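**Q** Sequence plus predicted model, see below.
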Amino acid sequence: MPAAEFATSGHTFPPTQPGTPVMLNIRKILFPTDFSETSAQALAYALRLAHEYDAELHLLHVEVLYEEDPHNPTHRLPDREAILARLRTLIDDHDAAEHLPDGAVEDLTIRHVHRRNVSAAPAIVEYAAEEGINLIVLGTHGRRGLRRLLLGSVAEEVVRTAPCPVFTVRRHKEDRKPEPVRHILVPVDFSEHAREALTVARELAARYGAALQLLHVLEEVLHPAFYNFGATSIKDLQPDIEEKATEALMKFFRETAGADAEVTYHVIEGHAGRDIATFAEEHDSDLIVISTHGLGGLEHLLMGSVTEKVIRRAPCPVLVLKAFQRSIVASGEG
C-alpha cells in the first residue's frame, strides 16, 4: 500500500525562534575505492566535501586476499607500487573534479593508501579508527533481495561498524555529477539520535541554502486483535494522530540546536524502511540525513535496519550518523 500523506503535511513554517549555530568538524575524509564505476560515482562527492570543508582526503584501496584463485596466473595480486600509482592517477584520469573551481583539486591535501586484508570492510573501519577519520564517503551497489543476501554489502558493514559518520552514494546506471543541495530530508523518530541528525542537517542547510524536510513515519501495522473492532490503521484508533505528530515535529525542531533554515513538516503512514526512500524520490530530496541506533547481533538479524533499507533504496546520497560513535558536531573550539 503506498504511503498516504496527511493533509497537515507539507506546510512550510519559518523557524519559531532563532537557531543556535554549531560547527561541523570534518577535517579528514576517507574515500575507499575498488576502482569500480560505483566508487567512481562516489568520488565526485568526496572531492566536493573535501573542498568545501578544506579537509584532508584519504584515498584507500583494500587489496582483498584470497578473493581470487591463487593458481590462476591471470589473478596475480598487483604489487604495492602499482596500486599506489593507480590511486595517484584516479582523480586526474576521471572527470569527477570537473564541477569544482579551477585549482581546487591541486589545493587539496590528498593521501594515497594501500592496505591488504581478508575482507574490505574491516580494513576500511580499522583505517578510519587509526587515522581519526571524521567522515567516510563510499559508493554502494544498492542490491536487494536474494542477491544482497548472497553477496553481502561492504557499504552496509561499514555503516554498521564505522567509528564515524558515513556518506553513501548509491550507484546509478547513468553517470551523475553531484546536484546542488536544495532539499535535505531528515527522518525523525523523536530520539536523541534523530536530534543530532537534525542539528547536522540544519548546518548543512545553512551552508547550501537548502530547505529541510522533516519526516515522521507512522508505522501502519496494527496487532490483529484490533481487527475485531474494525481498526486497520492507527488513524482509526487516534484520528488526530497526524496533527499531534506535526506539532511534535515542530516542537522537536524548535528545541534542537542548529542554524536557522526553512522547514516543512511531513507525517505519513507506512513503513519507515520503504517509505523514507519513496518520499525522497517523490519530493526531490537531494540528501538524506539519518541516524542509526546501532543494532547488532541477533537483534539486527531479526529486525534489520531502517537505515540500511534507506541506503539500498534512496535516490540520493545518504549521510548516516552513528549512535555512540564519533560525531561531526564540534564540541567547543578547536
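**A** Here it is on my side, so go on.
**Q** CA atoms for contacts and neighbours, from now on please.
**A** OK.
**Q** where along the stretch 201-334 of the chain do the strands fall?
**A** Secondary structure of the stretch 201-334 of the chain (DSSP state E, counting those that start in this stretch): strands at 211-219, 263-270, 287-292, 318-322.
**Q** here's the one I want to compare it with:
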Amino acid sequence: MYDSILFPTDGSEPAGSVLEYAVDVASEHGATLHVLSVADASREDVGRAGEEAMDAPRLAAQEIVDDAASRAREGGVSVVSAVREGDPSAAIVEYGDASGVELVVMPTHGRHGLKRFLLGSVTERVINTADVPVVAVNPDRERPLRYPPANVLVPTDGSAGAERALSEAIAVTRATGATLHLLHVVETGRLGPDARAVLDEAALTERADEIVAGAVEAARAESLDAVESAVEFGVPSKEIRRYSEANAIDLAVLGTQGETDFSRYVMGGVSAKIVRTSPVPVMWVR
C-alpha cells in the first residue's frame, strides 16, 4: 500500500521514541523508509560568525540522520537517508514531494518540547501542507504503539474531509486486516448536560444514523466485513478519546477539512484537541 515512507527527525528524544513505530509501518508494507534531518540555520544557537559555526547545523543533522538510519536498518527495512537545509517544515514537504513518498510519520513535537506543542510547530505545518497523509504520534502517550493495527477508527461528520479519511482508512484496514470502527459524535457538550432534552434528539439521532450508515455502506462496498459503528453524544474530542480507549483503537484517521478542519486549531477546534489528547497515533488526510 505504501512503498515509500518519510520519517523526519531532529534527534530529540520524542523523535527517537517514534522511530520504532515508523520502522514497523515500513516493515508491514514492505516500504523504503526515508530518514530525513533538516539543518535549521535559523536556530539561535547557530547565529554565530565563522565558517565552522555555519557548518555546525549540517554536521549535527548528518550525525542525527546517520544514527536514526542505522537504527532503522537494524529493524530490517530498506533505508534512504538525507540531510537538507532550511525551514524544517518546508524542507520536509519539499523532500517528500521530490522523493515520491506516500506517507509521513512524525512526532507531534520534538526538540522544542511541549511549550510549542503544535502551535506553530513543524508537525502542524507539515499536516497543513503535505499532499500525502501524515501520521502524528504523541511521544508522551501512555499506551504502547501497535502496527499493524488491530482496530482503526474513523470519526466521521459526513464532510468531504471525512470521506477522504474514510477512503484512506479502508485501504489501511484492507492491507492490514484490521477492524474498521466508524464513529459519529453529536456535539452537545457546549450546551450543557441537559442539551439532549433541549434539542430535537430524534432529529439529531436520525441525522447521525444517516452519516454512519453512509460510511458503513462505503466500507461494505469495498468488501470490508469487520466493521463496527457507533453514535455518541457529547464533546467530540472527549468522546473520540473515550471510544479509542474503550475499543483498543490503534490508529485514528481524520480528514483536515470539514468540521474537523485543522484550520480551526486557533479557535480550539476538534482536530487540535484530538491531537493533544489522543492516546493513539492519528493519521491526517488533507
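**A** That came through, no problem. Everything quoted here is computed from the prediction, not taken from an experiment.
**Q** Return the residues in contact with A230 of the second structure.
**A** Contacts for A230 of the second structure were tallied using CA atoms under 8 Å, 6 or more residues apart in numbering; they are 182-184, 212.
**Q** and of those residues, the nearest to G192 of the second structure?
**A** Nearest to G192 of the second structure among the contacts of A230 of the second structure, counting by CA to CA, is H184 at 18.9 Å.
**Q** Just confirm the closest one contacts P155, I think it does.
**A** Yes: assessed by CA atoms under 8 Å, H184 of the second structure is found in contact with P155 at 5.7 Å.
**Q** Who has more neighbours out of these two?
**A** P155 (27 against 24; other CA atoms under 10 Å).
**Q** Check the burial of the spatially closest residue to the more buried one that is not a sequence neighbour by counting its neighbours.
**A** Leaving aside its sequence neighbours, P155 of the second structure sits nearest to L183 (CA to CA, 6 or more residues apart in numbering; 4.7 Å). The number of residues packed near L183 of the second structure is 24, by other CA under 10 Å.
**Q** Now check the first structure for the residue matching L183 of the second structure.
**A** By TM-score structural alignment, L183 of the second structure lines up with L215 in the first structure.
**Q** which ones are touching E142 of the second structure?
**A** Taking CA under 8 Å, 6+ apart, one finds P279 in contact with E142 of the second structure.
**Q** helix/strand/coil for it?
**A** coil (DSSP: H, G, I helix; E, B strand; the rest coil).
**Q** can you check the one 10 residues further on too?
**A** The three-state label given to V152 of the second structure by three-state DSSP is strand.
**Q** And the most far-flung residue of the second structure relative to its centre, how far from R58 of the second structure?
**A** No residue in the second structure sits farther from the centre than G50, which is 39.4 Å out by CA atoms, centre = their mean. As defined by CA to CA, to the nearest Å, G50 of the second structure lies at a distance of 14 Å from R58 of the second structure.
**Q** again, but for L183 of the second structure
**A** Distance from L183 of the second structure to R58 of the second structure, by CA to CA: 45 Å.
**Q** So which residues of the stretch 1-150 of the first structure form helices?
**A** 37-52, 80-90, 104-107, 120-131, 145-151 (DSSP state H, counting those that start in this stretch).
**Q** Out of those, flag the one nearest A206 of the first structure.
**A** Evaluated with CA to CA, the helices of the stretch 1-150 of the first structure place helix 37-52 nearest to A206 of the first structure, the distance being 13.2 Å.
**Q** The second structure: matching residues for that closest one?
**A** Going by TM-score structural alignment: helix 37-52 of the first structure matches residues 13-28.
**Q** what about T188 of the second structure, distance to A203 of the second structure?
**A** Distance of T188 of the second structure to A203 of the second structure, given as CA to CA: 13 Å.
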